[in-house]
Structure formats: structure tokens, C-alpha cells
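Student: Predicted model, plus sequence, below.
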Amino acid sequence: MSESVEIGIGERLRFYRQGRRKTQAVVAGLAGVSEDYVSQIERGAKTPTVGLLHKFARILGVPVSALLGEPQFERNGTIHPVASELHRRMMSFGGPSGEAVDLVELRQRVDAAWAIWQTSQRRYTEGAEVFPELLTDVQVAARSFRAFGEVEQRREAARLSSDTYFLLRTFAKRIGRTDLSLLAADRAIAAAYETDDPLRVAGAHWNLGHILIAQSEAEAAEETAMHAIEELKPNVDSGGDWLAMSGALWLVASVASVRQGDAWAARDRLREHALPAAEATGEGNVMWTVFGPTNVHLHAMSVEMEAGESAEGLSIADRIDVTSSPSLERQTTFYLELARLHDQRRDDAAVLLHLMSAEASGPEDLRYNLLARDLVRGLLKRARPSMTLQVRALAKRIGLVAS
């Protein structure tokens, strides 16, 4: 069995650090961590948190994607053809329209696509089979119904467009195409404003906030979220979806805070705004945000992880019943976050246990998540003999090593 040629995050960090003529001590000081911690990351002994990865990218003047690198599954063509096809169709705006558009049937297809994304263990494979054609048909619908008297049909077509672009934003982000994800987020906002629906407009800004965070634009993401929260204020007292959407935006603002190095502001936003909203509305899925108490607690756990407070993060995790989340992706993320928390504490057995739980709930997510792959790579380098067979079997299943 041979090791994958895929280059780890630590090796990329060392390459760019040395290329910028910065010592480990300088990078560590600017990032607010110890020199030994940077050394361990570069040796593959530790996996950086997402927030720390963004700090390294800013310090070295490179995009986060440069530190993450291009995984083997993109180089061998598993993902790129789908992304390229989606990009081509977005640029052609769906091609020429001809047949009559059935908005009811199209709504069923959009909702079914979202169900695949949030509940299927094969969501990448199944999604790739339906997203391109759905995108074309939704874009054709968006150009239809321009005659006098078709106002409501035009608004429904815009709702379908915004909902589809919401979906493509998260799909494109997960497969490493942040450029396509940003384009989808921008299209979602334009479509949402055509619906005359403040809730969808807020949802579109929630989407934009996520991709801005992914592109190391945490300050811009915070501004986007706070602006949308202000726009929702006249309706928030009505409760229900309005309050839930506001709460989801507070989660974006919280993540933006911790990515800017202010963990206390992140905690305050969760405690004072997001959690009360979640407790009032309960578990829900407004605009596919999966907002509710479970998601708030997941964010609280993530904030502690990014702040380096692994003990507090694990304490929060003990109080989370992830099975109450309507999204399988959220469940998988929970196990991956647990693995990262235990990685901070050098508890390899727990890291492996939770990576295997993540694989059970979302096998394709584990294959395509670059930080998860780096956790497995780290285990390969340091696993005790009693764990070696299990670690290598996992690495083989996610394509990290070849037989």
C-alpha cells in the first residue's frame, strides 16, 4: 500500500512560510500561537482549526485554498467536470427557452434537490446528477413570465432561482470552488430581491456571509450579517421564521467575530441573540439554514475549538443531541468538530472514533473535507500499532492512500 501524493496542509504551510522568508517564531507570534504548535502543524502532528488556517493565510498573503491545496479527487476528474458544467450553465443563463414552464413541478424538483443535499449519505454523487439540469430549467423559468398579469408567476420563478442558488452556493463551497460559490451567492441575492420577500433577502445575505467567511473576508461577512439583521428588525417581533432567520444571521456574525480573533464577541452573540431565538423557535430549517438550539450549540462548540479551549468545547459537545438536527450534514460536521477538539488534546483514539462516526453519517463528506483528510493523514504518521490497521483502512476508504 503506497501513500497518497496529496500534499498535506502542514507541508504547504512550511512551503509558503519559507517562500515568504518568515520564521516559525514570526508566524506563531502573529497568529497568537506557540512556535512549537506551528512546528507540529508543519510536521503533520497537528491539524489547524479553520480559524487558524485563515490567520496563516493572511499572515503569508496567500488564499486559504493555497494552504488547503488541491486534493487527488479533484485532480482525477471526479469533481471538476460537475463544477465546470455548473459554471458553464450559469454563464449561459440556461440557454434558449422553448417549452412552457411548469412552476409546480419545478418547485418539487428544487425541494427534492435540497432534500438530497441535507439528508442523503450520497449527496455529492446524487446532487451532481440533478443540479446541472435543474439549474438550466430554473434559469429558463427566471426569464419567463414577463407579460402583464404574470406578476405572481414571475415572483415564484424568482423564489425558485434564489432557492436554487442557495443550494449551489453551499455545494460549490464544499467541492472547493469558492469562485463559483461566490457567483451563486451573488445571483441568489439578485433573485431574492425580485421576490419582494424580506425573508428570502435575509437568507440570501446569510448565504453570502458564509462564502465571505470561507474567502477570509470575515469583516465583510460580519457587515453583511449585521445589515441583514437590521433589515429584519421590523418583523422579528412576529417570531417564527422571522426570528429564526435573525438567529441564523447572528450565527454568521458569531463566526465572523471568532475568525477576526474576538472569541468573546462571538460568545456574547451566541448567548444574547442566537440562543434566545433558537429557544423561542425550536428546531427548524428556515431557508435551509437548519437553525435551532442544536445548531447554536454546534456553533458554540466550534467557537471554543477555534479559541483553543478544547475542554470547554468538549463540555458543550456532551450536551448536544445531534440526532435532533434535520440535516445529516450538520450531524457529520458535529463528529468532525469533535475529532478536531480531541486532536487538539492529542487523544488519537478519540480522533479516530469520531472520524469513523463522521464517515458513518456522511461518507462522501469525509472524502471531500480537506481538514478531515489532514486529520487522517496525521493519524497515519503517529498512530500506535494497535490503531494502524483501522487508520489505514479509513485512509484507503477516503482515497488518501492507494493499495
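Tutor: That came through, no problem.
Student: can we go C-alpha only for contacts and neighbour counts from here?
Tutor: OK.
Student: buried set for the strand or helix carrying Gly378?
Tutor: Using DSSP states H and E, Gly378 sits in helix 370-382. Buried residues in helix 370-382, counted by 16 or more other CA atoms under 10 Å: Leu370, Leu371, Ala372, Arg373, Asp374, Leu375, Val376, Arg377, Gly378, Leu379, Leu380.
Student: looking at it, Glu167 is touching Trp114, isn't it?
Tutor: Check again: residue 167 is Leu, not Glu. Yes. Here Leu167 lies in contact with Trp114, judged by CA atoms under 8 Å, at a distance of 6.8 Å.
Student: With neighbour numbers in mind, choose between these two.
Tutor: More crowded of Leu167 and Trp114, by other CA atoms under 10 Å: Leu167, with 24 against 20.
Student: check contacts around that one.
Tutor: Residues near Leu167 by CA atoms under 8 Å, 6 or more residues apart in numbering: Trp114.
Student: That one belongs to a helix?
Tutor: Yes. Counting by DSSP: H, G, I helix; E, B strand; the rest coil, one finds Leu167 located in a helix.
Student: got the buried residues for the next helix or strand after the helix holding Gly378?
Tutor: Where DSSP H and E defines the elements, the next helix or strand beyond helix 370-382 is helix 385-397. Residues of helix 385-397 classed as buried under the neighbour-count rule (16+ other CA under 10 Å) are Gln390, Val391, Arg392, Leu394, Ala395, Lys396.
Student: Second structure follows, compare the two:
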Amino acid sequence: MQLGDATATWLSPRVAENDPAALSLLGMIHLRAAVAAARHQDRATATRLLNRAEELADDLGSDENYWHTTFGPTNVVLHRLSIELDLDNVSYVVEHGRLNVDHMPQERSVSHRIDFARALSLAGHGDDAFAELRTAERTSPQLVRNNPRVRETLRDLTKQSPVTAGSRSSEVFVMAQRCRAVQ
């Protein structure tokens, strides 16, 4: 939080001039701070920081990659969904999470698919959750296979669908083994 405040002060002259690199850097710092606040269950701070990031994204006007931030309106939406998941607002994520993220960098699109799969699983939409995880794994196997949230989701999916020969639940179990979610 202190880093965000210090950076905002340092960047304020450039942000006032709508410098796209400054908007992107400050916007991304607000998004990361919002995630930290959400992980501490501080909804008010997370919302305030998300709203500020959204203003900066609106000023920027499009998804850009200044300072390798991938900052813009889409990334704000993706962070909002991730934060809502961290704050246990699963229904919000299920309702708003079906987005086209193919234009985003691999890490960001896979991260969103993992979050969306987690929300779908928690809402009892196991087949849809598994489909999201399969798409994410095809995009970036290493990011999926080493993610604790994937393991947690796969454990839940295997509990929802006991393994039977030849059924879709067998595919879930095989993926769970690849990701070290089960023995």
C-alpha cells in the first residue's frame, strides 16, 4: 500500500499529462494493491483501488503493454473477477467471468481461466470448470500444472465426480494426477 502511495506521488505529474506509460504503471500498481487488500478480506480498500485503476484504464482508453503491465480496461475486469473470487463472491464471477481473453498474454489469460474454473466448480458447474481448466492447460501446461488453485479445483471436481471407467470423471482424475492434485 505504501509503495502504491509513493508511486502515485512520484507519477502524478506524468499521470496528469495522461502519459500512457505512467497511467499503465500506476494502474497496475493499484490492481496489485487491490489484490493484496482482497486477500486480507478488506473489500472497501480493494474496491477503492479497483475503481481508481478503472479510471486510469479509461484514461488510457485501450489494452496496452507499457512497462510490460498489460494494463487496460480488460485487465481491470480480470482483476475485479479475481478479487471477487478472493472475497467469496462466487456468483459474481460465474455471472461475469465468461470473457474472451485470447488477446491477452498467456499468463493473464490462463490465470483468468483458472479463477473462472474455480468459481464454476464452487458453484457446482463441474463440466464447465473442467472445460476451462483443459483450455488453460492447452494454452500453458506449466502454469496450470504448478498452480495450487488448480489443484484445489481438481480435488473438488474429483469429489463431485467419482472415477468410473470411460467417463468424463476419468479425464478429471488423469488431469488431477498430472497436476499432482491426487496420488
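Tutor: Perfect, thanks for sending it. None of the values given here were measured: they were computed from a predicted structure.
Student: what are the ranges of the helices in the stretch 101-250 of the first structure?
Tutor: Here the stretch 101-250 of the first structure has its helices, by DSSP state H, counting those that start in this stretch, at 103-119, 123-142, 151-174, 178-194, 198-214, 218-236, 240-259.
Student: In CSV, list those along with distance to Ala265 of the first structure.
Tutor: Putting the helices of the stretch 101-250 of the first structure into CSV (distance: least, CA to CA, whole Å) gives the following:
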stretch, distance to Ala265 of the first structure
helix 103-119, 30
helix 123-142, 34
helix 151-174, 26
helix 178-194, 26
helix 198-214, 16
helix 218-236, 12
helix 240-259, 6
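Student: Against which helices or strands is the helix holding Gly378 of the first structure packed?
Tutor: helix 328-344, helix 348-361, helix 363-368, helix 385-397 (3 or more CA pairs under 8 Å, 6 or more residues apart in numbering; DSSP states H and E).
Student: mean deviation of that helix from the second structure?
Tutor: Averaged over the aligned pairs, helix 370-382 of the first structure sits 2.2 Å from the second structure after superposition, using mean CA distance after the TM-score superposition for the first structure.
Student: What residues in the second structure pair up with that helix?
Tutor: Mapping helix 370-382 of the first structure onto the second structure (TM-score structural alignment) gives residues 148-160.
Student: Could you count how many residues lie near Glu107 of the second structure?
Tutor: With other CA under 10 Å as criterion, Glu107 of the second structure counts 13.
Student: Can you find the partner of it in the first structure?
Tutor: Glu107 of the second structure maps onto Glu329 in the first structure, with residues paired by TM-score structural alignment.
Student: quick revisit: and among the helices and strands packed on helix 370-382 of the first structure, the most buried is which?
Tutor: helix 328-344 (a mean of 23; mean count of other CA atoms under 10 Å).
Student: okay if I get the helices and strands packed on helix 370-382 of the first structure as JSON lines plus distance to Glu194 of the first structure?
Tutor: Shown next, in JSON lines, are these (distance: least, CA to CA, whole Å):
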{"stretch": "helix 328-344", "distance to Glu194 of the first structure": "30"}
{"stretch": "helix 348-361", "distance to Glu194 of the first structure": "37"}
{"stretch": "helix 363-368", "distance to Glu194 of the first structure": "34"}
{"stretch": "helix 385-397", "distance to Glu194 of the first structure": "45"}
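Student: out of the buried residues of helix 385-397 of the first structure, which one sits closest to Ser325 of the first structure?
Tutor: Of all the buried residues of helix 385-397 of the first structure, Ser325 of the first structure sits closest to Leu394, with 25.7 Å by CA to CA.
Student: Show me what that closest one aligns to in the second structure.
Tutor: Using TM-score structural alignment, Leu394 of the first structure lines up with Met175 in the second structure.
Student: circling back to that earlier point, taking helix 385-397 as reference, get the angle to the helix holding Gly378 of the first structure.
Tutor: 140 degrees (axes from the mean of the first three to the mean of the last three CA atoms, to 10 degrees).
Student: wait, Phe116 of the second structure sits on Leu99?
Tutor: No. Between Phe116 of the second structure and Leu99 there is no contact, the gap being 9.6 Å when judged by CA under 8 Å.
Student: Nearest residue to the middle of the second structure?
Tutor: For the second structure, the residue nearest the mean C-alpha position is His112 (3.9 Å; CA atoms, centre = their mean).
Student: In this structure it contacts Ser82, no?
Tutor: Yes. Using CA under 8 Å, His112 of the second structure makes contact with Ser82 at a distance of 7.4 Å.
Student: which residue sits closest to Val172 of the second structure, ignoring its sequence neighbours?
Tutor: Excluding the flanking residues, the one nearest Val172 of the second structure by CA to CA, 6 or more residues apart in numbering is Thr158, at 6.5 Å.
Student: and the closest residue to Ala142 of the first structure other than its chain neighbours, how far is that from Val138 of the first structure?
Tutor: For Ala142 of the first structure, ignoring the flanking residues on the chain, the nearest one in space by CA to CA, 6+ apart is Ala157 at 5.2 Å. Here the criterion is CA to CA, to the nearest Å. By it, Ala157 of the first structure lies 7 Å from Val138 of the first structure.
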